[in-house]
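[1] Build the 3D model from these lines:
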Amino acid sequence: MNYLSFVFMGLLYFPKMLKGKKIDVIIVFAPSPITQVIPAILLKWLKRAHLAVWVQDLWPESLSATGFVQKNWMLKLVGYMVRGIYKCCDTLLLQSHAFFEPTKKYAPAEKMVYFPNSMDATGSSIVDQTIPAALRAELESNFSVVFAGNVGTAQSVESIVEAASILKNEPGLKIFIVGSGSMLSWVAEQKAIHHLDNLVLPGRFSMSAMPEIFQRSAALLVALKDEEIFSYTVPSKIQAYLAAGRPIIGALRGEGARVISEAGAGLVCAPESGQALAETILTMKKCSSTDREKMGSSGINYFNENYDMDLQSDRLIDILTARLNRR
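    Sure thing, here's the model as predicted:
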C-alpha cells in the first residue's frame, strides 16, 4: 500500500506542482521499489523532458533474493513491468559495473551509463557529544567493530550474531549493530538467549551522529547475503565507510568486495559465514594500529578519486548535457 500510494499521489500531484515550469531533465533516485519511476514517466511526457533513472537495485532479481516474491509467474510479471518502465526512460545510471549484464535483459545497452553512488564528505567531520557518553566510552574502551544501517534480511545479520557467539570470550572486543530494521528484534532475542554481552544494540542515530561513531570505531563492518544479486551491488555504506577513514571488514562477494580490496581499505571474507567473519575480525584485531591506519588512509584516497560528491556532480552534469545534445 505504501508503494502504491506513492505512485498514485505522484501521478495526481506532481503535474500540479510543476505546472507552468520548464523542465529539461527529470532524475529518479531508484532504490526499491522501481514503481517510483511511474510518476516520472508521466512528467516526462507532459514536460517533454529527458528522463534519467539512477538504478540502485535490480528488479525483479532483488525480490527473489530477499524472499518477498518467490512465485515464478509473479517474477515474470514484474520483469515485464521493469522492461516497460525502462523503455520509457532515456538514460539508466547504473551504480555498479556489474549491473550492466543483468540490466541488458530489460533495456538496450546504449541507455546505460556507469554512475556510482557518492556522498558529501564535508559532512563527515566529527561533532563531539552527539552520542551518549556511555556509548562513547564503550566504543573507546574496546576493539569496536561497528555495523551501521539497515538491519534487514539482505544484511545477513545471522552471520554477525554467529560471529559474536564465537567471539563472546574474546577479551576487549565488541560488535555494535547501529540502526534498525525488520531483523533487529530477532537479533535482540538472540543476544538475550545466548547471553552475548559482546553484541551491543545502541539503536538508531541521526546522520550527524555517525561520523563520531565511525571515528571511535576500530573497524567498520558491511555484510550481505550470499546471493548472486547482491554480488552485483556496491552498498552505499561502503562509500560512507571509505570516507570515514576507518578499516573495513566486508563479509560479501562481488563488486562490494572488489572495491574494498582494490582500495586496500580492509579485509574481505565469505558472506553468510559466522566462522569466516569471526576469523576476519580477529585478524583485523591482530593487525598493528599502523596497518589499520594505512587501510583507513587508502580508503579515503580511493573515495576522493572515485566517489567525491563534487567530482560526481560535475560528471553527472557532463553525462546529462551530452545526452541532451545528442537528442
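[2] Every contact and neighbour count from this point should use C-alpha atoms.
    OK.
[3] Let me know whether Ser124 touches Gly245 as I believe.
    No. Using C-alpha atoms under 8 Å, Ser124 makes no contact with Gly245, being 10.0 Å away.
[4] Thr66 - how many residues pack around it?
    17 (other C-alpha atoms under 10 Å).
[5] Spit out the contact partners of it.
    153-154 (C-alpha atoms under 8 Å, 6 or more residues apart in numbering).
[6] Let's see that with 10 Å instead.
    152-155, 225, 227, 229-230 (C-alpha atoms under 10 Å, 6 or more residues apart in numbering).
[7] Distance of it relative to Cys88?
    Noted for Thr66: a distance of 27 Å to Cys88, by C-alpha to C-alpha, to the nearest Å.
[8] Quick one: distance of stretch 259-275 to the chain centre.
    15 Å (C-alpha atoms, centre = their mean, to the nearest Å).
[9] Stretch 238-257 now?
    10 Å.
[10] Could I get the buried residue list for it?
    238-257 (16 or more other C-alpha atoms under 10 Å).
[11] cool, and stretch 150-158?
    150-151, 153-158.
[12] Quick check: next helix or strand after the helix or strand harbouring Arg258?
    For Arg258, the enclosing helix or strand under DSSP states H and E is helix 254-263. Going down the chain from helix 254-263, the next helix or strand is strand 266-269, by DSSP H and E.
[13] Please list the outside residues in contact with the next helix or strand after that next one.
    Once strand 266-269 ends, the next helix or strand along the chain (criterion: DSSP H and E) is helix 274-286. Contact partners of helix 274-286, identified using C-alpha under 10 Å, 6+ apart, comprise 143-145, 156-167, 170, 173, 175, 218-219, 221, 223, 247-251, 266-271, 291-292.
[14] which ones are touching Cys260?
    Wrong residue type there; residue 260 is Ile, not Cys. 234, 238-239, 241-242, 247-250, 266-268, 295, 298-299, 302.
[15] Also this sequence, please, to line up against the first:
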Amino acid sequence: MKKKKILVISQYFYPEQFRINDICETWVQKGYEVTVLTGIPNYPQGDFFNGYGYTKNRRQMHQGIDIIRIPIIPRKRSSIMLGLNYISYVISGKLWSLFNKKEFDYVFIYEVSPITQAIPAVSIAKRLKIPCYIYVMDLWPENFQIITGINNTFVIGMINKIVDYIYKNCTKIFTASKSFKKNIEERGIDSNKIYFWPQYAEDFYQPAQEKSPKIKQDGKINLTFAGNIGEAQGLDILPAIAEKVKSEKMNVRFNIIGNGRYKTTLIAEIQGKKVDDMFRFIDPVPPEEVPSILNASEFSLITLKKDEILSMTIPAKLQSSMASGAAIFLIADGEAQEIVKESGAGYYNHPDDINGIMADLRKITKKNNDHINQMKQNARKFYEKNFDKKYLLNKMDEFLTK
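    Modelled structure (predicted):
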C-alpha cells in the first residue's frame, strides 16, 4: 500500500518542544510519509538556537521526518519583533508554496499561536486540491488580544476575517477543548466539521521511580511549575501569595522551571517583595526529565491568567502532569478546573482568589503523604481513561483514511 504523504504546517518544531514533534514521529511509525514546514527554532527565548540560522540546518531529517525550515525573523523579546516573527513565517510560507514541487495527500496545521501560519497551508491545499486539517489550540483574535493588549477595532476586524477564511477553507477542524469547539461553532462554522480531539502526553510521561536531585528534599512542600514563563501563565500572582505564605511561616517552596518573556519581570517582583527564599528558579530541562522532577515534588503547579478565553484552554502541562502521576495544584478557570475536580487529582482555585489559594496551601501543609499519594493515583487513572495516546491517534487515523 502506498504511503500517505502528510505536509505538517507548524511554525514551531524540533528542537523546540511542542507535542507536534511526537505526533509526527508516531505518524512515521504508523507508515505515513511526513514533511514539516517550520521556522528556524527560536522559541521561547527569542533568539535562534545554537547551530541554526539563515544558512545553517535549513533542511533536516529527524526520526524519519523531512524538516524544511523557512526563513523567519526571530521573536526576540518585544511585541514588535513578535509581530514581525509572525508575518515573516506567512511570507516565507507563501513563497515556498509557490515553488514547491512535492506532492502531498493532506495538509495538517498545528495551530498554536499564531493562526496566521495557516494562511500558506490553505494556499497549498487549494493548489494541490487536497484536504486541509487544522488542530486549534489557540483561539484568535482573542489570544492575540491577550498577548499584545491590542484591541483596535480595525485590527481585530481584519484578524477576524482571516480567521473566518481559514476555518471555512479547512476540511476538518480539531479542537483541544470542548469550549473551543463551541466558540468556533458560534462564528458560523459548520459544526459537522469540528471535532474535539484533546491533547495527550508523550510516552515518556510516566510515573517516575527516581526523584530528580534538582528539587530539594529538605522537608519543604514543593510546588513545581515547569514550562513557558509568559504573561498568559498568570505567574504574577505568586509573589503576593509567597508574601502571605512567608508571613504565616508555612513550609512551602515554589520551583519555577523554564524560560520566557515574563521571567525577568517575575524575578524582579519576587525580589521587590523580599520573598526570594520562597522560590527556586531552575533552567529549562528536557521534557524527559519532567516526570522525575514531578516525582520529587508534592504538587505540579499549573497556572493561567484570569481571562475568558484562557478559561477555555486545557493547558498541555495538565495532561503531562497527570500522565506522570503528579498531584495538581491548579490556579486557573474553566475546563482545567473541571478536569481536576472530576479526577480528584488535586486542588483548584480561580486566578484572582488569593484567599482560596491560601486556604488550600494551609490544607496541604497539614495533609499526610497518603492523601497526596491518592491524588497522584487519581491523576494517572484519569489520564489513562481520557487522554490515552494510542486511542487518540487511532481516532485521527480514521479521519486521515476516510
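[16] Any idea what the TM-score comes out to?
    Put the two chains on top of each other and the TM-score (TM-score structural alignment, normalised by the length of structure 1) is 0.90; 316 aligned residues with a C-alpha RMSD of 2.0 Å.
[17] and for Ser124 and Gly245 of structure 1, which residues touch both?
    Residues touching both Ser124 of structure 1 and Gly245 (C-alpha under 10 Å, 6+ apart) are 214-215.
[18] compared with structure 2, how much does the helix holding Arg258 of structure 1 deviate?
    Here helix 254-263 of structure 1, set against structure 2 after superposition, deviates by a mean of 0.9 Å using mean C-alpha distance after the TM-score superposition for structure 1.
[19] okay, that helix sits on what stretch of structure 2?
    Mapping helix 254-263 of structure 1 onto structure 2 (TM-score structural alignment) gives residues 334-343.
[20] in structure 1, which spans are strands?
    25-30, 50-55, 91-94, 112-114, 143-148, 173-178, 199-203, 219-223, 248-251, 266-269 (DSSP state E).
[21] Pick out whichever of the buried residues of stretch 150-158 of structure 1 sits closest to Leu201 of structure 1.
    Val151 (10.8 Å; C-alpha to C-alpha).
[22] which residue packs closest to the equivalent of that closest one over in structure 2, ignoring adjacent ones?
    Superposed on structure 2 with TM-score structural alignment, Val151 of structure 1 falls opposite Ile229. Here the nearest residue to Ile229 of structure 2 in space, its sequence neighbours aside, is Gly260; by C-alpha to C-alpha, 6 or more residues apart in numbering that works out to 4.3 Å.
[23] How about Ile131 of structure 1?
    Ala209 is the one closest to Ile131 of structure 1 (C-alpha to C-alpha, 6+ apart), at 6.3 Å.
[24] swap in Ser97 of structure 2?
    Ile124 (5.8 Å).
[25] Map the one you found across to structure 1 for me.
    Ile124 of structure 2 maps onto Leu43 in structure 1, by TM-score structural alignment.
[26] do Phe154 of structure 2 as well
    Using TM-score structural alignment, Phe154 of structure 2 pairs with Trp73 in structure 1.
[27] And for its match, the neighbour number?
    Using other C-alpha under 10 Å: Trp73 of structure 1 sits among 10 other residues.
[28] what's near enough to touch it?
    Trp73 of structure 1 neighbours (C-alpha under 10 Å, 6+ apart): Gly79.
[29] and which of the contacts of Ile260 of structure 1 is nearest Pro31 of structure 1?
    Looking across these and measuring by C-alpha to C-alpha, the closest to Pro31 of structure 1 is Val234, at 12.5 Å.
[30] Just tell me what the closest one corresponds to in structure 2.
    Match for Val234 of structure 1 (TM-score structural alignment): Ile314.
[31] Gly179 of structure 1 against Gly149, yeah?
    Yes. Between Gly179 of structure 1 and Gly149 there is a contact under C-alpha atoms under 10 Å: 5.0 Å.
[32] list the residues that contact both of those two?
    Contacts common to Gly179 of structure 1 and Gly149, judged by C-alpha under 10 Å, 6+ apart, are 204-205.
[33] give me the number of residues near Gln275 of structure 1?
    19.
[34] Which residue of structure 2 sits opposite it in the alignment?
    Match for Gln275 of structure 1 (TM-score structural alignment): Asn355.
[35] swap in Phe29 of structure 1?
    Match for Phe29 of structure 1 (TM-score structural alignment): Tyr110.
[36] again, but for His97 of structure 1
    In structure 2, the residue paired with His97 of structure 1 according to TM-score structural alignment is Lys178.
[37] In contact with the counterpart of Lys376 of structure 2 in structure 1, which residues?
    Aligned against structure 1 by TM-score structural alignment, Lys376 of structure 2 finds its counterpart in Gly296. With contacts defined as C-alpha under 10 Å, 6+ apart, the neighbours of Gly296 of structure 1 are 219, 241-248, 263-266, 290, 302.
[38] again with Met119 of structure 1
    Contacts for Met119 of structure 1 (C-alpha under 10 Å, 6+ apart) come out as 236-237, 239-240, 243, 303, 307-310, 312.
[39] any chance of the residues you listed in a markdown table, plus distance to Pro33 of structure 1?
    Formatted as a markdown table, those follow (distance: C-alpha to C-alpha, whole Å):
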| residue | distance to Pro33 of structure 1 |
| --- | --- |
| Ser236 | 17 |
| Lys237 | 19 |
| Gln239 | 22 |
| Ala240 | 23 |
| Ala243 | 28 |
| Phe303 | 28 |
| Tyr307 | 24 |
| Asp308 | 26 |
| Met309 | 25 |
| Asp310 | 28 |
| Gln312 | 24 |
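[40] Out of the residues you listed, the closest to Val55 of structure 1 would be?
    Closest to Val55 of structure 1, out of all of the contacts of Met119 of structure 1 and judged by C-alpha to C-alpha, is Ser236, at 12.4 Å.
[41] and the closest one, how many neighbours does it have?
    16.
[42] I figured it hits Asn117, correct?
    Yes. If you go by C-alpha under 10 Å, Ser236 of structure 1 and Asn117 touch, sitting 6.4 Å apart.
[43] Name the residues contacting each of those two.
    56, 95.
[44] which one in structure 2 is aligned with Ala52 of structure 1?
    Using TM-score structural alignment, Ala52 of structure 1 pairs with Tyr133 in structure 2.
[45] for Met9 of structure 1, same thing?
    Per TM-score structural alignment, Met9 of structure 1 is aligned with Ser92.
[46] Can you give me the distance of its match to Thr303 of structure 2?
    34 Å.
[47] same check, this time on Met81 of structure 2
    26 Å.
[48] Between the two, which has more neighbouring residues?
    Neighbour totals were compared for Met81 of structure 2 and Thr303, and Thr303 leads with 27 against 15 (other C-alpha under 10 Å).
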